[in-house]
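K.L.:
Sequence plus the predicted model coming up.
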Amino acid sequence: MTVALVFAGAMAGAPLRYLTDRAVRNRHDALFPWGTFSVNLIGCLILGGLAGAGMAVPAPLSALLGTGFCGALTTYSTFSYETLQLFERRAYRYAALNVVTTVVACLGAALLGYAAVHALVG
């Protein structure tokens, strides 16, 4: 049952990642990978919220939303690949900015999601 829930969540998360990335890229013609940054930020906010809910979230829902949906929505591999592409293009400042802002903003989003949901549930 859990495998089916993870699969179902991933079936929603992966296309949403692709569509969000494309929509953001169409609006921002920039060297910085705003699409990947956006999906990672959103995924971290959701995962933080799930963690903040703690035991109030049943295991099946956690598998569906956390592992399945957020696991497919967020992408560390694309983040890494795009950072390497920036280095190859000699856009060193953008590469460093991508690493620093992604790590700091995603940790902040996870903390914000955790704190907000924990305050509501706890």
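P.N.:
Sure, I can see it. What you see is a predicted model; the values in this text were computed from it and never measured.

K.L.:
CA atoms for contacts and neighbours, from now on please.
P.N.:
Fine.

K.L.:
Quick check: which element contains the most centrally placed residue in the chain?
P.N.:
Of all residues in the chain, the one closest to the mean position by CA atoms, centre = their mean is residue 40, 2.4 Å from it. Residue 40 belongs to helix 34-53 when elements are defined using DSSP states H and E.

K.L.:
I'd like to know how far the residue nearest to the centre of the chain sits from residue 89.
P.N.:
Look at residue 40 and residue 89: by CA to CA, to the nearest Å, they are 23 Å apart.

K.L.:
cool, residue 45 as well?
P.N.:
31 Å.

K.L.:
Residue 61 too?
P.N.:
In this structure, residue 61 and residue 89 are 42 Å apart, going by CA to CA.

K.L.:
Tell me where the chain has strands.
P.N.:
In the chain, no strands are defined using DSSP state E.

K.L.:
Flag every buried residue along the longest helix along the chain.
P.N.:
The longest helix of the chain (DSSP state H) is helix 92-121. Neighbour counts over helix 92-121 (16 or more other CA atoms under 10 Å) mark 94-95, 98, 102, 105-118 as buried.

K.L.:
contact partners of the helix holding residue 40?
P.N.:
17, 20-25, 28, 57, 62, 66, 70-71, 73-75, 78-79, 102, 105-107, 109-118, 121-122 (CA atoms under 8 Å, 6 or more residues apart in numbering).

K.L.:
also this one, for the comparison:
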Amino acid sequence: MSEPRGVLAAVAVGGSVGSAARFGVAQLLPHDAGTGVPWSTLAVNAVGCLLIGVLVVLVDGRHPLLRPLLGAGVLGGFTTFSTFGVDAVVLAERGAVWTAAAYAAGTLIMAVAAVTLGVSATRRLTGRTT
């Protein structure tokens, strides 16, 4: 295992990159959480889940700071579970209960499917089994 300060630094650097990328996506796909599906949040979570699936396969046995840098750092900063929760609550509070429920259920299903797709496709493309 890497030295704790090195891991913390890797997560911090990666997190700043991921957060900046998420902010960029939010600028490209702005939304008001109370008026419809929060597409930017859905997009970053879908892409982040797909990429974490790829990461799980590719970084095994690599440099010990690579997983914290890219996983908890970049992808942790990029994806946003808390914003997903707030968006769903705001939709429901503004009367879009069915949209909120579909968004919440759809996001969870999409997350698991995207990770599964990332892992499966990466294993198939690389020939790795773990």
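P.N.:
All right, it came through fine. These numbers come from a predicted model, not from an experiment.

K.L.:
now what about the TM-score between them?
P.N.:
Once superposed, the chains reach a TM-score of 0.90 (TM-score structural alignment, normalised by the length of the first structure), with 119 aligned residues with a CA RMSD of 1.5 Å.

K.L.:
still on that earlier bit, please identify which of residue 45 and residue 89 of the first structure sits among more neighbours.
P.N.:
More neighbours surround residue 45 than the other of residue 45 of the first structure and residue 89, with 24 against 11 (other CA atoms under 10 Å).

K.L.:
what do we get in the second structure for the more buried one?
P.N.:
In the second structure, the residue paired with residue 45 of the first structure according to TM-score structural alignment is residue 50.

K.L.:
Roughly how far does that match sit from residue 116 of the second structure?
P.N.:
Taking CA to CA, one finds residue 50 of the second structure at 8 Å from residue 116 of the second structure.

K.L.:
do the same with residue 91 of the second structure
P.N.:
From residue 91 of the second structure to residue 116 of the second structure the distance is 28 Å (CA to CA).

K.L.:
show me what contacts the residue opposite residue 107 of the first structure in the second structure once aligned?
P.N.:
With TM-score structural alignment as the criterion, residue 107 of the first structure lines up with residue 112 in the second structure. Residues counted as contacts of residue 112 of the second structure (CA under 8 Å, 6+ apart) are residue 49.

K.L.:
same check, this time on residue 68 of the first structure
P.N.:
With contact set as CA under 8 Å, 6+ apart, residue 68 of the first structure has these partners: 5, 6, 7, 8, 9, 10, 11, 13.

K.L.:
go with 6 Å
P.N.:
6, 9, 10 (CA atoms under 6 Å, 6 or more residues apart in numbering).

K.L.:
The second one reaches residue 69, doesn't it?
P.N.:
Yes: with contact defined as CA atoms under 6 Å, residue 9 of the first structure counts as touching residue 69 (4.1 Å).

K.L.:
Tell me which of the two has more neighbours.
P.N.:
Under the criterion of other CA under 10 Å, the comparison of residue 9 of the first structure against residue 69 puts residue 69 first, with 27 against 24.

K.L.:
quick one: the alignment partner in the second structure of the more buried one and residue 7 of the second structure, what's the gap?
P.N.:
Alignment note (TM-score structural alignment): residue 69 of the first structure maps to residue 74 of the second structure. Computed as CA to CA, the residue 74 of the second structure to residue 7 of the second structure distance reads 13 Å.

K.L.:
Please apply the same query to residue 36 of the second structure.
P.N.:
From residue 36 of the second structure across to residue 7 of the second structure, the span is 39 Å (CA to CA).

K.L.:
Counting neighbours, go ahead and name the busier of those two.
P.N.:
Between residue 36 of the second structure and residue 7, counted using other CA under 10 Å, residue 7 has the larger neighbour count: 20 against 14.

K.L.:
per the alignment, that one corresponds to what in the first structure?
P.N.:
Taking TM-score structural alignment, the alignment pairs residue 7 of the second structure with residue 2 from the first structure.
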